[in-house]
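Peer 1: just need the structure, nothing else, for what follows:
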Amino acid sequence: MADSISNANRSAARPTGTDDLAAESRRRIDDIVAQVDAEMDRRARDAARARHWGWLPTIIQGWIIGERVPPYRFPGDTTPGHRLPPLGVPLEQAFAAHVAYTRREIGRTRELSDEVRVLREKNDRLERQNERLEGRNDRLEAQVETLRLQVSQLMTQHGQIVDVMQEHDVRITENRTDITETQAMVQASDAMLNAWAAQFIEEPPQEDGPEFEAEDLEEGDFDEDLNEDPEEDDDDGDAASDISHVSMDSD
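Peer 2: The predicted model follows:
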């Protein structure tokens, strides 16, 4: 206990110059650590950049071999054969321009790809609509063909009906002609019949003959006409029978 108190008293009695040296040392150490950290960060970025572009030489070498690109013609080169002309600019600048141009072309290609995709979708929709319209057209063609067959059948039936009507018209005309002829024949028969009947209906003129009394008729005591021709009675009977036949024919 007494030793601890004595050590504390000695520490309190030391000068402040030691503390200043310790603080300066700590500041120097912090600066060195910061410089080391910055250098490590720079090296890490360089390493990352080197790793990012590490594929470039291999890819370009592959392109050169695959595309058979001729070597660059440097000043004083006398080897025969085709050579690329000098660019007049550093290779890094030329490659950066190539990368920028390629990036822009890739962007344009992507835009064109999007437009092509939109056009392809529209084309697909139009193809589906075209397929639906083709199916509808096929159905309409089938309906039109069915209607055409029905119209053909109706035209055939109409022709048959026209033929039948013409036959009926011919028959009606013939019947009318027959009726007219029959009516003319009937009228002629009626005229002949009337003329013939008129001969028998007319009363013959009174001739002077023997007079007799009604009492004689009542008694039935009269003599037959001696001048009467018996054949005339037969003619009267035949005429009556002919009249009956004519009337039946006219009916």
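Peer 1: only C-alpha atoms from now on, for both contacts and neighbour counts.
Peer 2: Noted.
Peer 1: where along the chain do the strands fall?
Peer 2: For the chain, no strands are identified by DSSP state E.
Peer 1: second input sequence below; structure requested for side-by-side comparison:
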Amino acid sequence: MADNNRDAGRNPGKRPAIDDLTEDSRRRIDSIVAQVDAEMERRTQMLAQERYWGWLPSLLLRWIETERVPTLRYRGDTSEGPRLPALGMPMERAFAAHVAVTRREFRRSAELSDEVRVLREKNDRLERRSDRLEEEKDRLEETVETLRLQVAQLMSQHGQIVDVVQEHDGRITENRTDIVETQAMVQASDAMLNAWAAQFIEEPPAEDDEPQFEA
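Peer 2: Next up, the predicted model:
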């Protein structure tokens, strides 16, 4: 490209080499470049996938060694000890089934975890509500105890008032009795006075039927 530009600078009347390409040639070049890019992308993805799954065999081997998984029983094996039963299917298929089941159980566990979280939140709300109700209960008990003391004081005051009223009623009854006796004595005195006064009243002289004249 630089040489073409230099050539164009030296010979202004000469066109660059790329301008000499036909439209068909340009399309062919673009197609080749696109194919190369696609192949490079595919190889990059394959390498990434191989690197992604490259850890799996070593991980499985570490699990087998850690968990002490027994080996498969093969023909002619006479050694003692536990052996894994024959699956009757390729190990890859069995492992794929194990992965599928594990994935489903993991999703189910996640769903259960969500349900447990919801239940815990509800339980927390109920506990907070229970605490508030307990506080209200304590306040009500204090209020009831205060009212009981006030009622006891009022009952004591009521008893005192009843005693005073009864005492006043007794005095009023005594006063009424005294008044009745006094009225009886006054009436008796009036009768005696009337009788005593009647003794001193002189009767007027009797008048004759005919008038009397002096001689």
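Peer 1: TM-score of the superposed pair?
Peer 2: Scored against TM-score structural alignment, normalised by the length of structure 2, the superposed chains reach a TM-score of 0.65; 172 aligned residues with a CA RMSD of 3.2 Å.
Peer 1: I'd like to know how many residues surround Tyr52 of structure 2.
Peer 2: Counted with other CA atoms under 10 Å, the neighbours of Tyr52 of structure 2 add up to 10.
Peer 1: next: the one 10 residues further on.
Peer 2: Arg62 of structure 2 has 12 neighbours, counted by other CA under 10 Å.
Peer 1: what segments of structure 2 are helices?
Peer 2: Ranges of helices in structure 2, per DSSP state H, are 2-10, 23-53, 55-67, 91-199.
Peer 1: out of the ones you listed, which comes closest to Tyr74 of structure 2?
Peer 2: The closest of these to Tyr74 of structure 2 is helix 91-199. By CA to CA, the value is 14.6 Å.
Peer 1: and the closest one, how far out from the chain's middle?
Peer 2: With CA atoms, centre = their mean, to the nearest Å as the basis, helix 91-199 of structure 2 stands 29 Å off its chain's centre.
Peer 1: elements contacting it?
Peer 2: Packed against helix 91-199 of structure 2, as judged by 3 or more CA pairs under 8 Å, 6 or more residues apart in numbering; DSSP states H and E, are no other helices or strands.
Peer 1: reformat the helices of structure 2 as a markdown table; add distance to Pro85 of structure 2.
Peer 2: Below are the helices of structure 2 laid out as a markdown table (distance: least, CA to CA, whole Å):
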| stretch | distance to Pro85 of structure 2 |
| --- | --- |
| helix 2-10 | 72 |
| helix 23-53 | 27 |
| helix 55-67 | 16 |
| helix 91-199 | 12 |
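Peer 1: of those, which is nearest Arg83 of structure 2?
Peer 2: helix 55-67 (13.2 Å).
Peer 1: give me the mean distance between the closest one and structure 1.
Peer 2: Superposed on structure 1, helix 55-67 of structure 2 shows a mean distance of 3.0 Å to its aligned residues (mean CA distance after the TM-score superposition for structure 1).
Peer 1: closest to Arg73 of structure 2 out of the helices of structure 2?
Peer 2: Evaluated with CA to CA, the helices of structure 2 place helix 91-199 nearest to Arg73 of structure 2, the distance being 14.1 Å.
Peer 1: and the residue nearest to the spatial centre of structure 2, how far from Ile29 of structure 2?
Peer 2: Nearest residue to the geometric centre of structure 2 (CA atoms, centre = their mean): Arg125, 2.3 Å. From Arg125 of structure 2 across to Ile29 of structure 2, the span is 70 Å (CA to CA, to the nearest Å).
Peer 1: cool, Glu136 of structure 2 as well?
Peer 2: 85 Å.
Peer 1: swap in Glu80 of structure 2?
Peer 2: Shown here: Glu80 of structure 2 relative to Ile29 of structure 2, a distance of 69 Å by CA to CA.
Peer 1: who has more neighbours, these two?
Peer 2: Higher neighbour count among Glu80 of structure 2 and Ile29: Ile29, with 12 against 6, using other CA under 10 Å.
Peer 1: distance of that one from Glu23 of structure 2?
Peer 2: In terms of CA to CA, Ile29 of structure 2 sits 10 Å off from Glu23 of structure 2.
Peer 1: again, but for Arg176 of structure 2
Peer 2: Arg176 of structure 2 is 143 Å from Glu23 of structure 2, where distance means CA to CA.
Peer 1: same question, Ala198 of structure 2
Peer 2: 172 Å.
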